[in-house]
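**Student:** I'd like to go over a predicted model; first the sequence, then the structure.
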Amino acid sequence: MQQALANDWEQRKLGELYKPVYEKNDLSFETDKIISVAAMRFNPEAVVSDREYLRTYNVMRVGDIAFEGHSNKEFSHGRFVENVIGDGIVSHIFIVFRPNTSYDLWYWKYAINNERLMRSALVRSTKASTMMHDLVANDFLSESIPVPSLSEQHKIGALFARLDSLITLHQREDLPPRCALATILSVKNATIITLERWISPWSSLEAPTSPNSYPKSAAARSRLSLAFAVAARHTC
């Protein structure tokens, strides 16, 4: 079972997966399309004194990634953030990288932002400065990380998209705190299991309604634990 799962993954150089792009804004994008990389949201409050200055901004399209270099307890050497909100523009201080190959948007949203997966590559491809880290693009592109096959990316990405939807639902509904907490913990556990142990997600994405329905196989339980977050509100 472990060998079969491992065959869906391989070490890939980041330079095979991404390329730096320097697409400048030709004023097709106005201030309402300025993206806050740290929050990955459009920032309509951004103030630009001269419209022509928007030409200095780099275009960041859906699926592109940019490096946010501020360090904190969660991200010791900064982090990459993927654009999942729509085409927009970012400050010229950000280098934008664009996918070179077919990819799953939702898988890479989490993978490229995962400290456990990316830390070693970032340790070797960043330089410390005051309160943040600067990325050395060529060093970053020469690093390698484990990458699943495209079909495996789609499975994992579909699961993460479901989890995102569930979290949004919890934020909108008046659910017991214990249910929301169980879901959030399950989401974190799912990320760790998927990216560190290379366990495929449960392919059907239909979560069990009771923990008693878990199979006895350890590998199957690991896969089901990913999907179980989807049903967390039903098992609280």
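**Tutor:** Thanks, I have it. Residues are numbered from 1 along each chain as shown.
**Student:** CA only for contacts and neighbour counts going forward, please
**Tutor:** Will do.
**Student:** need the helices for the protein, in chain order.
**Tutor:** For the chain, the helices defined by DSSP state H cover 2-6, 14-17, 105-111, 115-125, 137-142, 150-172, 177-197, 218-228, 232-235.
**Student:** how about JSON lines for the ones you listed, with mean neighbour count added?
**Tutor:** Listed next are these as JSON lines, based on neighbours: other C-alpha atoms under 10 Å:
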{"stretch": "helix 2-6", "mean neighbour count": "11"}
{"stretch": "helix 14-17", "mean neighbour count": "18"}
{"stretch": "helix 105-111", "mean neighbour count": "21"}
{"stretch": "helix 115-125", "mean neighbour count": "18"}
{"stretch": "helix 137-142", "mean neighbour count": "16"}
{"stretch": "helix 150-172", "mean neighbour count": "18"}
{"stretch": "helix 177-197", "mean neighbour count": "17"}
{"stretch": "helix 218-228", "mean neighbour count": "20"}
{"stretch": "helix 232-235", "mean neighbour count": "17"}
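**Student:** Comparison target below:
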Amino acid sequence: MFPSGYPNWTTPSWEQRKLGELCTFSKGHGYSKADIRDAGTPLILYGRLYTQYESRIEEVDTFTVEQDGSILSRGNEVIVPASGETAEDIAVASSVRRSGIILGGDLNVVTPTGKLDPDYTALAITHSKAHDDLARRAQGKSVVHVHGNDIAEVEISYPSESEQKRISSVVLNLDSLITLHQREPRFADTG
């Protein structure tokens, strides 16, 4: 108990639920590296989640000609690779914050339906115990796969949406600082 005069330091309540209760699930539409063009509609291919993109995707540097049946982002999706080399590799997520981006094949598209902020959801899948839970659900040997129904069974803990946004902001800003620091040239001390 705090002495009188101290503020009430209560912890906001957190909930824990399966992602299947809080999100809808779909799949991206099949595109490959051969479909990449210098201009056209922005495109995210699953392989670039490992090499190019961070936890939050705002800009895309690959383009294509839109095909019939393409899945276009609305700006609040979370994408999770559907296959990869290891279970830990595919138990990662990125939030897509812009609309009009084609979500290529081999991507699980997770759309929070309220209560969950997309940035928070992506960070929780990648960095919380949800990551280990999703990695355990991956199937396969030389190539592992994860499906929407696997992601739906993963439990996530979350506070209020305003608190989720604050947590995401801090983590994403720190992530950006680390990335900038890693890009700085390193010079040997000569002397």
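**Tutor:** Good, I have the coordinates. Note that this is a predicted model, so its numbers are computed, not measured.
**Student:** Mind putting the helices of the first structure into CSV with distance to K33 of the first structure?
**Tutor:** Below are those laid out as CSV (distance: least, C-alpha to C-alpha, whole Å):
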stretch, distance to K33 of the first structure
helix 2-6, 41
helix 14-17, 26
helix 105-111, 20
helix 115-125, 28
helix 137-142, 25
helix 150-172, 23
helix 177-197, 30
helix 218-228, 35
helix 232-235, 36
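**Student:** So which of these is nearest R41 of the first structure?
**Tutor:** R41 of the first structure lies closest, by C-alpha to C-alpha, to one member of those: helix 105-111, at 13.6 Å.
**Student:** Packing partners of the closest one?
**Tutor:** strand 79-82, helix 150-172 (3 or more C-alpha pairs under 8 Å, 6 or more residues apart in numbering; DSSP states H and E).
**Student:** Give me the mean deviation of the last one from the second structure.
**Tutor:** Which is helix 150-172 of the first structure. Helix 150-172 of the first structure differs from its equivalent in the second structure by a mean of 2.5 Å after superposition (mean C-alpha distance after the TM-score superposition for the first structure).
**Student:** Packing partners of that helix?
**Tutor:** helix 105-111, helix 177-197.
**Student:** Turn those helices into JSON lines, columns for distance to A218 of the first structure.
**Tutor:** Converted to JSON lines, these look like this (distance: least, C-alpha to C-alpha, whole Å):
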{"stretch": "helix 105-111", "distance to A218 of the first structure": "24"}
{"stretch": "helix 177-197", "distance to A218 of the first structure": "13"}
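**Student:** For E143 of the first structure, which of these is the nearest?
**Tutor:** Comparing those by C-alpha to C-alpha, helix 105-111 comes nearest, at 14.9 Å.
**Student:** Count the residues that sit near the closest residue in space to K27 of the second structure that isn't next to it in sequence.
**Tutor:** Closest residue in space to K27 of the second structure, ignoring its immediate chain neighbours: N108 at 4.8 Å, by C-alpha to C-alpha, 6 or more residues apart in numbering. Other residues near N108 of the second structure come to 27 when the count uses other C-alpha atoms under 10 Å.
**Student:** Starting from R233 of the first structure, give me the distance back to the aligned partner of N108 of the second structure in the first structure.
**Tutor:** Taking TM-score structural alignment, the alignment pairs N108 of the second structure with I95 from the first structure. Taking C-alpha to C-alpha, to the nearest Å as the measure, I95 of the first structure falls 40 Å from R233 of the first structure.
**Student:** ditto for S149 of the first structure
**Tutor:** S149 of the first structure is 31 Å from R233 of the first structure, by C-alpha to C-alpha.
**Student:** which residue in the second structure lines up with K155 of the first structure?
**Tutor:** In the second structure, K155 of the first structure lands on R166 (TM-score structural alignment).
**Student:** what's the spacing between that match and H181 of the second structure?
**Tutor:** From R166 of the second structure over to H181 of the second structure (counting by C-alpha to C-alpha), the distance is 23 Å.
**Student:** that older thread, dump the residue contacts of the match of N108 of the second structure.
**Tutor:** 20-22, 66-67 (C-alpha atoms under 8 Å, 6 or more residues apart in numbering).
**Student:** mind listing which of these are in strands?
**Tutor:** 20-21, 66-67 (DSSP state E).
**Student:** Pull out the buried residues from those.
**Tutor:** 20, 66-67 (16 or more other C-alpha atoms under 10 Å).
**Student:** Just give the number of residues close to the residue nearest to L105 of the first structure when sequence neighbours are not counted.
**Tutor:** Excluding its sequence neighbours, the residue lying closest to L105 of the first structure (C-alpha to C-alpha, 6+ apart) is G63, at 6.1 Å. Counted with other C-alpha under 10 Å, residues neighbouring G63 of the first structure total 21.
**Student:** I appreciate the help and will end here.
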